[in-house]
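Asker: next comes the sequence, and after it the predicted model I'd like to discuss.
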Amino acid sequence: MRLGLSRMMIENRMFFRERDAVIFTFAFPIIMLVLFGSIFSGEMEGTGLTVSQLYVAGLIGTAAMTGFQNLGINVAMDRDDGTLKRLAGTPLPRTSYFIGKALNTLFVSFLQVVILLAIGVALFGLELPSEASRWVTFTWVFVLGVVGSSLLGVAISSLPRSAKSASAVIAMPFVVLQFISGVFIPIGQLPSWLVNIASVFPLKWMCQGFRSVFLGDAGAALEVAKSYELDRVALVLGAWAIGGLVLCLMTFRWKSRRDG
């Protein structure tokens, strides 16, 4: 764990030195929130909530799942340029590498969430919850969501054939998931078959959990089941955390394909 924390500091420094990656990572959800929140600013009928507030909750879910895309691409790049192969030959425990990656992802996602909440409060009238129970819900949804999506990102990093194709291979399913999981389109307005597909993946349940925190009881009417189903949210996110670990153990490779 101590070496994992040290590795996290290294990962943080490497991340913030890549200015273009930092700008894109933080700017994308902010730009989407400002654009969609400004264009679709009307009130959701019978709820007292605005569409803008709905977008805040959905994009917080996207921020919590950033690790899927970032880790999927970064680990693929580490494998392709030989970084993983060299690390495997050092005394650094292999688990410390993943601890460092996971903590870096947790830190970056948390910063994104803080920024999105600040914009939501300042520009779109979002009210932060005053009940401790809703912050407890936020905490476990956030942690389970980040862990599950990060493990899924590590697992999918073995799919691209090279670092050059990693962005295209991994970014596309992430964008599709955002559109079918209630981030940009209210989940109740999606066809049932799309909702069924989204229900298999963690992002839909992460967004649902965050809506329960920031939209309160009024927002439950917008859900497909007319309830936030927090028990199912916990079950699915917990299953993805375990399933993601199993996928990592089954698929992860320290060497690129050209190394055998």
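Answerer: Structure's in. What do you need?

Asker: use CA for all of it now, contacts and neighbours both
Answerer: Noted.

Asker: now do the contacts for S149.
Answerer: Neighbouring residues of S149 by Cα atoms under 8 Å, 6 or more residues apart in numbering: M65, T66, G67, F68, P202, W240, A241, G244.

Asker: mind listing what the last one touches?
Answerer: Shown in contact with G244 (Cα under 8 Å, 6+ apart): G148, S149, L151, L152, A155.

Asker: next one: it from G125, what distance?
Answerer: 36 Å (Cα to Cα, to the nearest Å).

Asker: then V169?
Answerer: Taking Cα to Cα, one finds V169 at 37 Å from G125.

Asker: and if you look at T66?
Answerer: 25 Å.

Asker: which other helices and strands contact the longest helix seen in the chain?
Answerer: The helix that spans the most residues within the chain, counting by DSSP state H, is helix 94-124. If contacts are counted by 3 or more Cα pairs under 8 Å, 6 or more residues apart in numbering; DSSP states H and E, helix 94-124 sits against helix 2-17, helix 19-39, helix 51-64, helix 66-80, helix 132-156.

Asker: buried ones in that helix?
Answerer: 96-106, 108-110, 112-113, 116-117, 119-120, 124 (16 or more other Cα atoms under 10 Å).

Asker: tell me how far that helix lies from the chain's centre.
Answerer: 9 Å (Cα atoms, centre = their mean, to the nearest Å).

Asker: report the angle between it and helix 132-156.
Answerer: Our comparison of helix 94-124 with helix 132-156, counting by axes from the mean of the first three to the mean of the last three Cα atoms, to 10 degrees, yields an angle of 130 degrees.

Asker: excluding its backbone neighbours, what's nearest W240?
Answerer: Nearest residue to W240 in three dimensions, chain neighbours excluded: G148, at 5.2 Å (Cα to Cα, 6 or more residues apart in numbering).

Asker: put this next to the first one:
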Amino acid sequence: MSMATLGASRIGYETKTYFRSPDTLFFTFLFPFVMLAIFTAAFSAQGEVGPPGSQVSVGAYYLPGMIAAGILLTGVQNLAVDIAMEKSNGTLKRLGGTPLSPISYFLGKIGQVFVTGTLQAGLLILAGWLVLGIELPTEPEKWFTFGWVFVLGLVTCALVGIALSALPRSGKSATAVVIPMVLLLQFISGVYLQWNMLPSWLQDIASLFPLKWIAQGMRYVFLPEGWETLEQNGSWNLPGVAIALGIWLVVGLVLSRVTFRWIRRDA
């Protein structure tokens, strides 16, 4: 069987395993739904937010950030913890004795991220529209931007997650290592706090990581004209979004291939 065929056969297995794990399902799939509901309920009494003439509801403001956070959780957090656990419990060692190549293994993991990430984003947008009454964009160019930012963001986060899985020393320490980093990124990247409220030095730090750029691209899609004035350079800077995510995709690809081992070298 070819690498692509083996990788495709892994997608179904990885997806079934994902949905059979209650803790993974909550902390990566359902978490953005929970946070969107909490922030909407907590701050909706303050009324609409945003620049004069471009104000939106609290739920509408947080929707793009939660979609971006979902991409990060599904790709980085899910894969980093999952692969570290598989390495610790001997699953990867057993797979290393089969015809499955690392590339096919990666394809299975990335395919699972695509399936779950697409389902998550679709349900999140649907819930925002039907339950919270959030108006969705009607311009084709905005949905085109949503498509490429979403796909590029998912692939980038999946590869970064695979690379990050080499960092924890054991499966037990994986959540303690990965989750604080992911949570910190969400706070400094305009997911939980309004981007323009962050000091410039913190914005500069956030700009070094992919989540800030994914969130910025999603804000362009779901927020009306006028909101770009609150961005770091007063514009949506979509070329910058593409360049930053492209760089992180290459970095993630190289690191994931260089650092990945069926077993730890010090095992």
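Answerer: Sure thing, it's come through. The structure presented is a predicted model; accordingly, all values stated were derived computationally and were not measured.

Asker: what's the TM-score here?
Answerer: The TM-score (TM-score structural alignment, normalised by the length of structure 1) is 0.95; 259 aligned residues with a Cα RMSD of 1.4 Å.

Asker: picking that back up, what's the closest of the contacts of S149 of structure 1 to I23 of structure 1?
Answerer: Nearest to I23 of structure 1 among those, counting by Cα to Cα, is T66 at 13.7 Å.

Asker: surely that closest one is in contact with F107?
Answerer: No - between T66 of structure 1 and F107 there is no contact under Cα atoms under 8 Å: 11.0 Å.

Asker: with neighbour numbers in mind, choose between V169 and G125 of structure 1.
Answerer: V169 (18 against 13; other Cα atoms under 10 Å).

Asker: alignment lookup: the more buried one to structure 2.
Answerer: Matched to structure 2 by TM-score structural alignment, V169 of structure 1 sits across from V177.

Asker: how about L71 of structure 1?
Answerer: Checking TM-score structural alignment: L71 of structure 1 goes with L79.

Asker: try V224 of structure 1
Answerer: Per TM-score structural alignment, the equivalent position to V224 of structure 1 in structure 2 is Q232.

Asker: how many neighbours does its match have?
Answerer: Quick note: Q232 of structure 2 (other Cα under 10 Å) scores 17 neighbours.

Asker: same thing with L208 of structure 2?
Answerer: Neighbour tally, L208 of structure 2, other Cα under 10 Å: 12.

Asker: hmm, back to that, what angle sits between the longest helix of structure 1 and helix 51-64?
Answerer: Using the same axes, to 10 degrees: helix 94-124 of structure 1 against helix 51-64 is 170 degrees.

Asker: in structure 2, what residues pair with helix 94-124 of structure 1?
Answerer: So helix 94-124 of structure 1 sits over residues 102-132 in structure 2, by TM-score structural alignment.

Asker: the contacts of G244 of structure 1: which two are farthest apart?
Answerer: Top of the distance list for these (Cα to Cα): G148 and A155, 10.6 Å.

Asker: can you give me the strands in the stretch 151-260 of structure 1?
Answerer: For the stretch 151-260 of structure 1, no strands are identified by DSSP state E, counting those that start in this stretch.

Asker: in this structure the residue nearest to W240 of structure 1 contacts V246, no?
Answerer: No - G148 of structure 1 lies out of contact with V246 (Cα under 8 Å); the separation is 11.1 Å.

Asker: so for those two, which sits in the more crowded spot?
Answerer: G148 (26 against 14).

Asker: so what corresponds to the residue nearest to W240 of structure 1 in structure 2?
Answerer: In structure 2, G148 of structure 1 lands on T156 (TM-score structural alignment).

Asker: for the match of V224 of structure 1, what are its contacts?
Answerer: Here Q232 of structure 2 is in contact with N196, S200, Q203 (Cα under 8 Å, 6+ apart).

Asker: now structure 1: which of these match?
Answerer: By both residues aligned by TM-score structural alignment, their matches' Cα atoms under 8 Å, the contacts of Q232 of structure 2 still in contact after alignment to structure 1 are N196.

Asker: now M218 of structure 2, nearest residue through space, not along the chain?
Answerer: P64 (5.0 Å).

Asker: need the counterpart of that neighbour in structure 1.
Answerer: Aligned partner of P64 of structure 2 by TM-score structural alignment: A57.

Asker: contact partners for that match?
Answerer: So A57 of structure 1 contacts V183, C207, F210, R211, F214, L215 (Cα under 8 Å, 6+ apart).

Asker: between those residues, which has the most around it?
Answerer: C207 (30 neighbours).

Asker: that residue matches what in structure 2?
Answerer: Under the alignment (TM-score structural alignment), C207 of structure 1 maps onto A215.

Asker: again with I185 of structure 1
Answerer: Per TM-score structural alignment, I185 of structure 1 is aligned with L193.

Asker: quick check: that match touching P199?
Answerer: No - under the criterion of Cα under 8 Å, L193 of structure 2 is not in contact with P199, lying 11.4 Å apart.

Asker: between these two, point out the one with more neighbours.
Answerer: For L193 of structure 2 versus P199, the count of surrounding residues by other Cα under 10 Å is larger for L193: 14 against 10.

Asker: got a list of what that one touches?
Answerer: F187.

Asker: re the thing from before, residue contacts, the match of G148 of structure 1?
Answerer: So T156 of structure 2 contacts L245, G246, W248, L249, G252 (Cα under 8 Å, 6+ apart).
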